[in-house]
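**Q** got a predicted structure plus its sequence, pasted below:
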Amino acid sequence: MDNKRYLTPDIGRGFMLLLIAVAHAPLFHKLIEGVNEPAISDQLFKAFVVTFVDGRAFVTFSLLFGFGIALMVKRQLDKGISVNESKRLLRRRSLFMILFGFTHQVFIGGADIIAFYGIAGLLIEGLIFKSKRFKEKALFVIGTLSFLTISTGWWFLSLFKELSEEANVNYLEMVIENVIAFPITVLVQLLFFPFLFVILLGVLVERKTWISHPEQHISKLRKFALTGILISVIGASPLTAITVGILNVSEKILAALHIFQILTGIAGGIGYTSLIALFGIAATKLTPKITNWLTAIGRRSLTFYLYQEALLVILLSPVAFGLGNKLGYTGIILTAVVIWITGVIIAVFLEDKKVPGPADALLRRLVYR
């Protein structure tokens, strides 16, 4: 029975937390006006985010989440836990994740994905215990439905002009609006993005040992990394050109390019995961410190996801310090990077003291009590 922690998921989650912070920080820039004409650095950062981060970071995180669920269930069954008990534990975990996500979005004000992961856990609960063939059929069905909902959803949005929103200026307004927005957010994540498909893909990948034992699949992982990232970059390039002002297109074409960027992000997530797996093979020898830093924060991903989101809201939102109104795009991105670095420092300290992340520990305690 193999109960050790694998490097690839921890390294992947640790690095993806950086990209998630970078992806979420510009949300405050979009909501708040008053920033001068973008500098060259702003344009470069925008190009980087659209090409390498948007629709890629959360796909990678979702793939690793699906892998983690499958591995957790496998280890429970290996320990002699019954299928019914394993289902019950997965259900409890999913329900508490929904509660964590609701608390995060409503009371912290961050851009939440935790609740969706909880709902995804409930949706695929029965599938995890089915045969490989059944799961592959389910993957095809979910993939087809995702393609249809993503395509029609973004096309439908293109029929409406973007409504300008005023940022919340006080905490009570934020809480009230987020209570209303919470179910809408989850529905958008389910219908307008391929997260559920990718999570189930991660469940299937667990059986392949590409993530758990990447040293056995080096050649294949190299092909996945190169091909996946290349497709991802090509798929994002038109939207990148529009974002930085090189191209100007109609709303319908823009919607089509959004769809293209999102769908090719699946290949990007596979490519990123493969690249991280390859990095993990040599990382312990070549860059042991960096490996330790990434695994320290990756093992406490729930805690530091909440930590990052809270600091982004406190620093950038008008609910608190409102720096998003003053820093510009480059400053906002650099703020996100600094927040992630402080998280790494705290995570390494906790790792040295053998202390788990508080939120991660609380979730485990609630599930297994």
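**A** That came in fine, so what should we check first? Residues are numbered from 1 along each chain as shown.

**Q** going by C-alpha atoms from here, please, whenever you check contacts or count neighbours.
**A** OK.

**Q** list the buried ones in stretch 328-348?
**A** Of the residues in stretch 328-348, those buried by neighbour count under the rule 16 or more other Cα atoms under 10 Å are 328-333, 335-337, 339-340, 343-344, 346-348.

**Q** residue 269: how many residues sit nearby?
**A** Each residue near residue 269 was counted by other Cα atoms under 10 Å, and the total is 28.

**Q** once you drop chain neighbours, what's closest to it?
**A** Nearest in space to residue 269, with sequence neighbours left out and distances taken as Cα to Cα, 6 or more residues apart in numbering, is residue 60 at 4.3 Å.

**Q** for that neighbour, what are its contacts?
**A** 12, 16, 268-270, 272-273 (Cα atoms under 8 Å, 6 or more residues apart in numbering).

**Q** next step: those restricted to strands.
**A** Filtering the contacts of residue 60 for membership in strands, criterion DSSP state E, returns an empty set.

**Q** ChimeraX command for the buried members of those?
**A** For the buried members of these, the matching ChimeraX selection, counting by 16+ other Cα under 10 Å, is:
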select :12,16,268,269,270,272,273
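
**Q** tell me where the stretch 251-369 of the chain has strands.
**A** Along the stretch 251-369 of the chain, no segments are classed as strands by DSSP state E, counting those that start in this stretch.

**Q** let's bring in a second one:
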Amino acid sequence: MTTQTLPAVDHRGPVRSKERALAPDLIRGAMLLLIGLANSANFAFAGQPGVESAPHGLERVLNFVKLTFVDARAYPVFAVMFGYSLVQLARRQRSAGATPGAVRRVLLKRNAWLIAFGLVHATLLYFGDFLGAYGIVGIVCTLLLINRSDKFHRIIVGIWVIEALYVLATGAKAVVALLNSSGPAHPLVNEPNPSLAATSYGASLIDRLQEYPLHTATVLGFIMVVWLGIWAARKQILENPAAHRKLLSWVAAVGMGITVLGGLPLALVGAGWMHVDESAVDSVNYLSHVSGMFGGPGYIALFALLVSRITKLSLPVRAVSALGQRSLSGYLFQSVSWMVLLAPFTLHLRFGSTAYTAFFCAIGVWVVSVIGAYVMSKRSYRGPAETLLRRLVY
């Protein structure tokens, strides 16, 4: 009698629906609304942060909400979730019997294709792409972080503690700047992006080719946010949020406390409810930026706590989760929508003021994407971008 040795598994295919945890999908689907609010405003105002410089009436409220809860606070959520997904993908490959080398190859291949997706997205649609940066950071994490020990990954917790202390020091400096403000009042103005103001598609494309590399370089520092997601995934916090409720409560309170308080002074200036000089505006703007990264773990912890209390999957939860499962398609669909609806050389829609236009477009596009994702889920269709990426990787 002879025995036959089965070949080692090279890799397994993409995750199946029954293997998915609710929390990550719900988080991604819901947070695409905040991404939409940020990016639609950038398109509408042809610059950043995408707020009305001289707000009146409800424009003040929109500016305030956007600067407190959205700007610099939405993208860190996806950075944490990206790190989380790296570990989930590696774990699924290993559990299926894939060799360490095969796991590494799948991760490297997937992240290399994300860089390619990002280049196409940034060239054709929107310079403010994050896919390429995710791909670059994903390759770095695959080579340097994924296979490290739990003891090594505790470093990132210490880094975030140091960062929190730095935000507190920055906040103290901002308070001093506000108290010492004595010059003429300086309103919050948008920094223009030529590609968003271009009057032809060809001109916008050329501008994006110049803007995209710089934007990507400026956001690569979020590797520290991605690393936090890697740490959380190793603990499997989102797979079983009820078992980590105490930790999640602390993270939600601290994370959202820092990010909201850090954004509050700039939001008051942006809403026209606080008038300070240019130096003070620069100080509170920097405070808003550095405190925004805490919105990543803060928002995720809030949604995880919500999931821990969900006993029945209602239609809205299933629909938003369906979008989260197709977040890549949802993200790209938004950029196509902004180009069609808001660019000067396309429909260039306006509903009253520019702030109202950005807000209504963001809400409308997100709702359409939720409905579309739910229809796809009922037909067991992954989504066009996800299908293409999986075919390229697997």
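**A** Looks like it came in fine. Note that the structure is a prediction, hence the values are computed from the model and not measured.

**Q** now which residue in structure 2 aligns to the residue nearest to residue 269 of structure 1?
**A** Under the alignment defined by TM-score structural alignment, residue 60 of structure 1 corresponds to residue 77 in structure 2.

**Q** what comes up buried for the helix or strand where its match lies?
**A** Following DSSP states H and E, one finds residue 77 of structure 2 within helix 75-95. For helix 75-95 of structure 2, a neighbour-count test (16+ other Cα under 10 Å) marks 75-90, 92-94 as buried.

**Q** how about the strands in the stretch 151-300 of structure 2?
**A** Secondary structure of the stretch 151-300 of structure 2 (DSSP E, counting those that start in this stretch): strands at 191-192.

**Q** next one: the most centrally placed residue in structure 1 from residue 272 of structure 1, what distance?
**A** Most central residue of structure 1, judged by C-alpha distance to the mean C-alpha position with Cα atoms, centre = their mean, is residue 58 at 2.5 Å. Using Cα to Cα, to the nearest Å, residue 58 of structure 1 is found at 11 Å from residue 272 of structure 1.

**Q** also residue 181 of structure 1?
**A** Summarising the geometry, the distance separating residue 181 of structure 1 from residue 272 of structure 1, computed by Cα to Cα, is 31 Å.

**Q** check residue 57 of structure 1 too.
**A** With Cα to Cα as the criterion, residue 57 of structure 1 and residue 272 of structure 1 are 9 Å apart.

**Q** got the residue ranges for the helices in the stretch 1-150 of structure 2?
**A** Per DSSP state H, counting those that start in this stretch, the stretch 1-150 of structure 2 has helices spanning 22-45, 58-69, 75-95, 100-124, 131-144, 150-179. These are given in chain order.

**Q** packing partners for the shortest one?
**A** Going back to what we said before, that points to helix 58-69 of structure 2. helix 245-270, helix 354-378 (3 or more Cα pairs under 8 Å, 6 or more residues apart in numbering; DSSP states H and E).

**Q** got JSON lines for those helices, with distance to residue 287 of structure 2 too?
**A** Putting the helices and strands packed on helix 58-69 of structure 2 into JSON lines (distance: least, Cα to Cα, whole Å) gives the following:
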{"stretch": "helix 245-270", "distance to residue 287 of structure 2": "6"}
{"stretch": "helix 354-378", "distance to residue 287 of structure 2": "24"}
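
**Q** which among these is found nearest to residue 230 of structure 2?
**A** In terms of Cα to Cα, the element of the helices and strands packed on helix 58-69 of structure 2 nearest to residue 230 of structure 2 is helix 245-270, at 15.8 Å.

**Q** Provide the aligned range in structure 1 for the closest one.
**A** Going by TM-score structural alignment, helix 245-270 of structure 2 sits over residues 218-243 in structure 1.

**Q** starting at the chain centroid, how far to the matching stretch?
**A** Put simply, stretch 218-243 of structure 1 sits 17 Å off its chain's centre (Cα atoms, centre = their mean, to the nearest Å).

**Q** and stretch 295-311 of structure 1, by the same measure?
**A** The mean C-alpha position of stretch 295-311 of structure 1 is separated from the chain mean by 12 Å, Cα atoms, centre = their mean.

**Q** in structure 2, which residue range corresponds to that stretch?
**A** Under the alignment (TM-score structural alignment), stretch 295-311 of structure 1 falls on residues 321-337 in structure 2.

**Q** who touches the matching stretch?
**A** Outside stretch 321-337 of structure 2, the residues that touch it by Cα under 8 Å, 6+ apart are 22, 24-30, 32, 36, 121, 125-126, 365-366, 369-370, 373-374, 377, 382-386.

**Q** do that again at 7 Å, thanks
**A** Stretch 321-337 of structure 2 is contacted by residues 25-29, 36, 125-126, 365, 369-370, 373-374, 377, 382-386 when judged by Cα atoms under 7 Å, 6 or more residues apart in numbering.

**Q** buried sites along that stretch?
**A** So for stretch 321-337 of structure 2, counting by 16+ other Cα under 10 Å, buried means 321-335, 337.

**Q** repeat for stretch 127-145 of structure 2
**A** Of all the residues in stretch 127-145 of structure 2, those buried under the rule 16+ other Cα under 10 Å are 127-139, 141-142, 145.
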